[in-house]
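In: Sequence plus predicted model, see below.
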Amino acid sequence: MTASVAAAMITAPGSGQGKSLITAALARLHRNAGRRVRVFKFGPDFLDPMVLERASGHPVYQLHPWMTGEAECRWRLAEAAREADLILLEGAMGLFDGEPSSAELAVLAGIPAIPVIDAFGMAQTFGAVALGLARYRKDLEIRQLIANRVAGQIHADMLAESLGEGLELLGAVPQDAALSIPDRHLGILQAEEIDQLDAQLDAAAEVLQKAGLERLPARVTLSAEAPADVPKHLAGRRIAIARDRAFAFIYPANVDLLQAMGAELEFFSPQKDEAVPEHADALWLPGGYPELHAGTLSQARRFQDSLRQHHAGDRPILAECGGMMACMETLHDQGGMAHAMAGLLPGACHMSERLTGLGIQSLETRRGTLRGHTFHHSRLDSPARPVARTRRQRFDSAGEGVFLDRGLTASYFHSYFPSCPEATATLFQSGGQSLLPAGS
């Protein structure tokens, strides 16, 4: 498939420059103008895509040359280009940070990058930063830049004049409360936790329009081969998925794959004390913020009893990060208060003020390699021994432990299911006992 579309990667020299809200505001600006907008997020991220989805009105998929694969990156972009008027990619961290970096995806896709630079307290140095970004890689196109937190027109003129030949200031964005979202230990707040988010996005879009950012980026031609259909390994299999504010870290592509393999999905809310559906053949407890709702979860008797019953029946359970925390005997929240959890695994989970796990990782299985990532502010204190460990992509060293008990497979590792459909199917058919036998 081949299609032409206006597209750009919104990036920055580093984190904290404002690219997430600029991307969301751009998406809402063009959506409000009647354009069909698709947004993608570089790398593993659950929180930014929630806001970007609200801004654009479409699900936001992750793209990462290593985690999701180069072929999938090309295919998702080309598929979106068939119907979209505009494609935006939000980068991660700094443009050249990581292996692979956001720049790698922009080059792979043939999409220009538009850096957002926080210009607060900066004048002509803005031009030096812009020039460095533009010249760092010859195969990456950077022609336009966005200045953020600009003090006024005189400041904007100084920034524009500082740019070298071939570089243009696309817009000068002033400081505005509409372009700020509160955050916590894992990132910005979840979209549904933000009061009046749609009104804020509309206000942010107006700020960008006044700053001259209503122009579409250059058109590019995107092409890719459609992937082969996946086998119906999960045909007729009923999978229950926890989904609420406590368990919200779910890749859209993971859900798509389960459905493509024939699974019947049913979502339920542990936070509302909804029981695991009795007819479920398998259960997925994704990550999220169980620590913020530990008191509620500890009193969720119907949920906890049904979870223990599902586990006692040796039916598969995949518990990822926050899902695993809910399977421990005890969860100690950020204030140190202990809350009783389901007790499928012995020991406790303790929240930490510091990041205790971060990075792209993979898990070798009998059915192939599952890729994904880890990102958490907690640690386990448990006598249970992991039967396997993930591998860190950056350093090729041992990563997160994987625990097995009956049908339960638990880890801090967040799997990207499409990276290995065969392994994913096995997890929900028979659990990790057959995929990762003890001693593997």
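Out: Arrived safely.
In: going forward, measure contacts between C-alpha atoms and count neighbours the same way
Out: Fine.
In: Confirm that residue 204 sits in a helix.
Out: Yes: counting by DSSP: H, G, I helix; E, B strand; the rest coil, residue 204 is part of a helix.
In: wait, doesn't it sit right on residue 180?
Out: No: counting by CA atoms under 8 Å, residue 180 is not a contact partner of residue 204; they are 9.1 Å apart.
In: And those two? Which one has more around it.
Out: Neighbours were counted for residue 204 and for residue 180 using other CA atoms under 10 Å; residue 204 has more, 23 against 15.
In: So the more buried one versus residue 324, what's the distance?
Out: 37 Å (CA to CA, to the nearest Å).
In: What is the end-to-end distance of stretch 329-341?
Out: From start residue to end residue, stretch 329-341 stretches across 5 Å - CA to CA.
In: which parts of that stretch are buried?
Out: 329-333, 338-341 (16 or more other CA atoms under 10 Å).
In: ranges for the helices of the protein?
Out: 19-32, 47-56, 70-81, 102-109, 125-135, 153-161, 197-210, 252-260, 294-298, 301-312, 322-325, 421-429, 432-435 (DSSP state H).
In: could you say what helices and strands the fourth one packs with?
Out: For helix 102-109, the helices and strands in contact under the criterion 3 or more CA pairs under 8 Å, 6 or more residues apart in numbering; DSSP states H and E are helix 70-81.
In: and the comparison structure, right after this:
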Amino acid sequence: MNEFDLSLKIAPSRAKTALSAFMVAGTKSGCGKTTASLAIMAALTRRGLAVQAFKTGPDFIDPGHHALATGRPSHNLDGWMMGEAALRRCFERHAAGADAAVVEGAMGLFDGASGDSGQGSAAQAAGLLGLPVVLVLDAAGLGRSAAAMALGYARFDPSLKIAGVIANNVSSDNHEFVLHQAFAGLGDLPFLGALPRDAAVGLPSRHLGLVTAEDAGRSDDFFAALARLAESRLDLDGLLARCARPAPAAKSPTDPRSDPIPVPKRTRLAVSRDRAFCFVYRENLRLLEEAGARIVFFSPLDDRTLPEDIGGVYLCGGYPELHARALSENASLLGELRAFADAGGPVYAECGGFMALARALRDAGGEVFPMAGVFPFLAAMGEKRQALGYREIATRAASLLGPAGTTARGHEFHYSRIAAYGAPQTEAIYDLTGSRGALPGPEGFVRGNVLASYVHLHFASNPEIPGHFMRLCAAYRAGLAPRETARG
């Protein structure tokens, strides 16, 4: 168990006046943009530069790899979930003091919340932040057609500046030569280089995307190999020169929350963090800290007890289904979670954290493992994806998020489903909306002061949520919280 200290970031030794900032975006998912991004981050870091990484969209996994490559936490930027102003503030806050800011885009450059809007897309974030874009394309089987593809992306939105193109999955020196020829006539679309097919620098994946940084077990040698690849195959000096801009101020004057909210006595908030529960937006933790939290991490897999003197629990998402046996065998910790919830302790659980609060979890092989039993559900893994997409929630009753009518935005992606539920003490309070309208089925389950859901909320979409949650946690510690949040 250890406390979360927002000051423990790699701090620059001097004020920076210039910053090289750019986005690495792809033509599609799986084109190699994460490999290219990590290679660039690792190379610049090994040059001695302070590199601040970001990831557009709702992805939790890539930022973990970014942190290993740069030695600094990576942050999500999502225009649909956060809103434009919060996105800008997040970028300015964390890019301040860095030598380079590298933003990895999600999916294809123009893919976002819907097909008729750029909201939530990498292109939206690049436009809002004025970032030039490095376009990564999968060149397998392509010659001159690769240039035509890149030109189409450049012309689709002429307001975006394409700083250059990286061809991935290049099969030979001759293939690279052909690609150089293809781009030679496109003077305003520089060819930055080619990355070869190389299984040694590949990133394994599974049902929710890439294998997490915690489970991948990548050593320094892996990132050193990526750095050598970028230095030898990409025009990094040209890229940095092309993407130079004035550095943001250490504190943005437009940020209404630049200074933490003064709290006379902070309340300890237990936040799950281990190889099974590692999906959380870092901005959520920052906002909770500003609202009065003293964050204490704990491992549901390895710790036998909850941290002492806590006012609440935040059970993050992750992969409990891959660690179901170990989690189930930690009966002491699961029992403490159940007892804390039964005593009226505030608990907020998302996706994998929600599954841990179920009566039992059935894994992909059909084996059933007892869980905390806060809710009378069976969380059952399936072969098919159960949900994927942006979500907006509105509460029909008061909860630890706030009064009835509280709204927030987030994202949902899971392969498990609730196979049984319906005990009288369980209430579902979310009205859920997706990109195509209202979504059926119960969501946002409440029992006492516990709220659990498959939806990962981004608290920047409603900055009142952290304050309400932490006030409830403080009241619980003071013995003033009701055993059940007042409904209505």
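Out: Received, thanks. Note that the coordinates shown come from a computational prediction; the quantities given were computed from them, not determined experimentally.
In: can I get the helices of the first structure in JSON lines with distance to residue 361 of the first structure?
Out: JSON lines is the format used below for those (distance: least, CA to CA, whole Å):
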{"stretch": "helix 19-32", "distance to residue 361 of the first structure": "24"}
{"stretch": "helix 47-56", "distance to residue 361 of the first structure": "19"}
{"stretch": "helix 70-81", "distance to residue 361 of the first structure": "17"}
{"stretch": "helix 102-109", "distance to residue 361 of the first structure": "17"}
{"stretch": "helix 125-135", "distance to residue 361 of the first structure": "28"}
{"stretch": "helix 153-161", "distance to residue 361 of the first structure": "40"}
{"stretch": "helix 197-210", "distance to residue 361 of the first structure": "33"}
{"stretch": "helix 252-260", "distance to residue 361 of the first structure": "17"}
{"stretch": "helix 294-298", "distance to residue 361 of the first structure": "28"}
{"stretch": "helix 301-312", "distance to residue 361 of the first structure": "27"}
{"stretch": "helix 322-325", "distance to residue 361 of the first structure": "17"}
{"stretch": "helix 421-429", "distance to residue 361 of the first structure": "15"}
{"stretch": "helix 432-435", "distance to residue 361 of the first structure": "18"}
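In: And residue 247 of the first structure? What does it align with in the second structure?
Out: Here residue 247 of the first structure is matched to residue 277 in the second structure, going by TM-score structural alignment.
In: And for that match, the neighbour number?
Out: 25.
In: Now do the nearest residue to it once chain neighbours are set aside against residue 345 of the second structure, distance only.
Out: Distances taken as CA to CA, 6 or more residues apart in numbering put residue 318 closest to residue 277 of the second structure, at 4.4 Å, once the chain neighbours are dropped. For residue 318 of the second structure, the distance to residue 345 of the second structure (CA to CA) stands at 22 Å.
In: Same check on residue 31 of the second structure?
Out: 45 Å.
In: Settle it for me: which of those two has more neighbours?
Out: residue 345 (27 against 21).
In: Who are the contact partners of the equivalent of that one over in the first structure?
Out: When the first structure is aligned by TM-score structural alignment, residue 345 of the second structure is paired with residue 315. By CA atoms under 8 Å, 6 or more residues apart in numbering, the residues touching residue 315 of the first structure are 281-283, 406-408, 430-431.
In: Can you tell me which of those residues end up in strands?
Out: With strands defined by DSSP state E, the entries of the contacts of residue 315 of the first structure inside them are 282-283, 408.
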